Structures are given as C-alpha cells and as structure tokens.
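Novice: okay, predicted coordinates and the sequence, questions at the end:
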Amino acid sequence: MGIFDRSTKGQITPSIRITLEPGPLAFFTETIGETNPLYRDRDAARAAGHPDVLAPPTYAVVVGTFADQKAKRAGAPDLLDRINGDLRVLLHGTEEYAYHGLMYATDTLEVENEVMHFTDAKGGKLEIAHIATRISHPKRGLLVEASRRLIHRLG
C-alpha cells in the first residue's frame, strides 16, 4: 500500500481565481528568453489585435502553482495536501498540455484540479497520481487542460 490517499480519486478541488499580474508575467517571459514582442510589449500585442500581452504557453505551470499557493494561504488544502503527497519521496512525472485559447496579462482565470486515478508501477516500488488541471476564463471558456503525473518512490 502506498502513501497517496487513494480515497481522493474523483475529487475536484474548489475553483481558485487567479489574476495574471503583469509584473510576474513579464519576469517569467524574460526568464525563459521569450523575445516575441506579443509576449513583451502591450502596444505590439494590441496592434496585433490582442487585449494585452500574451502569456507564454508554459505559463500554465505558474498559474497552477499560484492557485495552489492561494488555496494554502486561504487555509484550504493544496493539491499535495489533498492527495497526501509526501515531498520526501515525491518525483515529478510527465506533463501534457492541450491549449484551447490564449491567456493574457490582467486576465482573471479559474483553476481547478481533478484527481483522476492512481496506478502502481515497478512491482509496487512506484505509485502514480494522475491529475487533470483546467484553466478557464469566465467569458472565453476553457483555455488550458493539463494532464500530469506525480510519483512516489516507495522502494
């Protein structure tokens, strides 16, 4: 028997509202070396028909992290608390993303996680939590779906 709380299968976290603040978004864009002006310059983005600078697609990871932090600050369990993730033996597994729309600076988005299921591997030496994360905009709908795996190394 593993460490993950398998009774959480099927649970969906309460939706957390996150606003994409321009400062952290600009810092992230610079850090990853993005040079396209649509991701860096509000005037260039607006000239191209966007309401504000675009968030790089990889920013979805940051949005998910911000949502977990906000839940924790509000006294709610974050995803790892919910599934009993043990950082002493936790490994990062694979991540896959499906993009349905763009995220922009100043967007207010809704983030929720769903505990899909759990599996075992390597003869019980690994247990894997399969998590779905959805990032939505109230008017533009679903923007990003992420599928990720968190792994406990048990042996």
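Specialist: Sure thing, it's come through. Numbering: from 1, shown residues only.
Novice: going forward, measure contacts between C-alpha atoms and count neighbours the same way
Specialist: Will do.
Novice: buried stuff in the helix or strand that Leu25 is a member of?
Specialist: Taking DSSP states H and E as the definition, Leu25 sits inside helix 22-31. Buried residues in helix 22-31, defined by neighbour count with 16 or more other C-alpha atoms under 10 Å: Pro22, Leu25, Ala26, Phe28, Thr29.
Novice: need these in JSON lines (columns: distance to Ala105).
Specialist: Shown next, in JSON lines, are these (distance: C-alpha to C-alpha, whole Å):
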{"residue": "Pro22", "distance to Ala105": "5"}
{"residue": "Leu25", "distance to Ala105": "7"}
{"residue": "Ala26", "distance to Ala105": "9"}
{"residue": "Phe28", "distance to Ala105": "12"}
{"residue": "Thr29", "distance to Ala105": "11"}
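Novice: comparison target below:
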Amino acid sequence: MALFDRSLMGQTIGPVSVILERGPMLFFAETIGETNPVHLDPAAAHAAGHPDILALPTYAVVIASLADKSLARQGRCDSLKRLGADMRYLLHGGESYTYHAPIFAGETVEVTTEFAGVSNAGGGTLEIARIYQHIVHTDRGPLVTTKRDLIHKLPK
C-alpha cells in the first residue's frame, strides 16, 4: 500500500513569494536561544556589513513553511497535502541544507518545492518521499536549498 502520490515525482510547486519580516525572524532566534547580535539587533547587523538582521541557518525550514501557508491562503494545496501525506503515519526522516548566500530580514524570496522521488524501505513497511525546496532571491540568486525526507510508516 502506498500513501504518497508518486505521480508528483519530478514536478514542482511555485515559485511562491515570501516576505521575510524581522519580527518572526527575531522571535525564532530568541526562541532557540541565539546570542549572536547579528541575528538579533539591526544595529549590530549593520555594523557587520549586513542590510538587516541575518537569518539563522535553520530559518530556511520556517521559510518553506511560510510558503506552504501562503499556498493554503490562496486556496491551493500545500506541499504535504499535494504529496498525499497522511499525518497519522507521517514521520520526519531528516533534513539538510545547502547554503548559497545569506538571508536577511526585509527580503522577499521565492520558494519552489520539487518532489524528487519516493522509495520503499523496511521490507515494505516504510515509504520515503524526498522533497527539495529552493529559496531564491530574485536579484541575488539562490540562497538555500533544503532537502527533506518524509516517511510514512505504512499501516498493515
């Protein structure tokens, strides 16, 4: 039994525009206990040569989530719904990031989600979907590529 929609493999959603507001970025940094002032204080970020506060590396997952929320507000399916993810059986398999350039508060970025593939594991008890999300600034180019593996523990 397969739950992920395998017909999506090779397809993309987006790009979806996301405005990176300073407030949520600060909240994220404060919540995880960040102490480096370039992530918390615009004056410190400016003194370090940045246009605004610098996003933490893991903020890319928040940006991807914001893109999905934007799709939902437009009445479109977000990446999990489109993939056919069943939350009763969904596990987080891991994620990794490839960084191309820094991300700053106040920017507008474009997020494209790519459905890369689905494989089976665990003797047919698991299916693993690989998703890439490309975060790009229209002037500065690629910023971050995220790779996520989502796992369904298949019902018996």
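Specialist: Thanks, I have the structure now. Source: prediction; values computed, not measured.
Novice: hang on, the earlier thing: so what touches the helix holding Leu25 of structure 1?
Specialist: Helix 22-31 of structure 1 is contacted from outside by Tyr39, Arg40, Ala55, Pro56, Tyr59, Ala105, Thr106, using C-alpha atoms under 8 Å, 6 or more residues apart in numbering.
Novice: Glu110 of structure 1: which element?
Specialist: Taking DSSP H and E as the criterion, the element that holds Glu110 of structure 1 is strand 108-121.
Novice: how far out from the middle of the chain is that strand?
Specialist: Computed by C-alpha atoms, centre = their mean, to the nearest Å, the chain-centroid distance of strand 108-121 of structure 1 equals 9 Å.
Novice: so where do the helices sit in structure 2?
Specialist: 22-31, 42-47, 59-73, 79-83 (DSSP state H).
Novice: closest to Tyr97 of structure 2 out of those helices?
Specialist: Closest of the helices of structure 2 to Tyr97 of structure 2 is helix 59-73, at 8.1 Å (criterion: C-alpha to C-alpha).
Novice: hmm, back to that, quick one, the helix holding Leu25 of structure 1 and helix 59-73 angle?
Specialist: 140 degrees (axes from the mean of the first three to the mean of the last three C-alpha atoms, to 10 degrees).
Novice: mean deviation, helix 22-31 of structure 1 versus structure 2?
Specialist: Compared with structure 2 after fitting, helix 22-31 of structure 1 deviates on average by 0.6 Å (mean C-alpha distance after the TM-score superposition for structure 1).
Novice: what about the closest residue to Val144 of structure 2 other than its chain neighbours, distance to Arg76 of structure 2?
Specialist: Leaving out its chain neighbours, the residue that sits closest to Val144 of structure 2 by C-alpha to C-alpha, 6 or more residues apart in numbering is Tyr99, at 4.6 Å. As judged by C-alpha to C-alpha, to the nearest Å, Tyr99 of structure 2 and Arg76 of structure 2 stand 28 Å apart.
Novice: with that, I have no additional questions.
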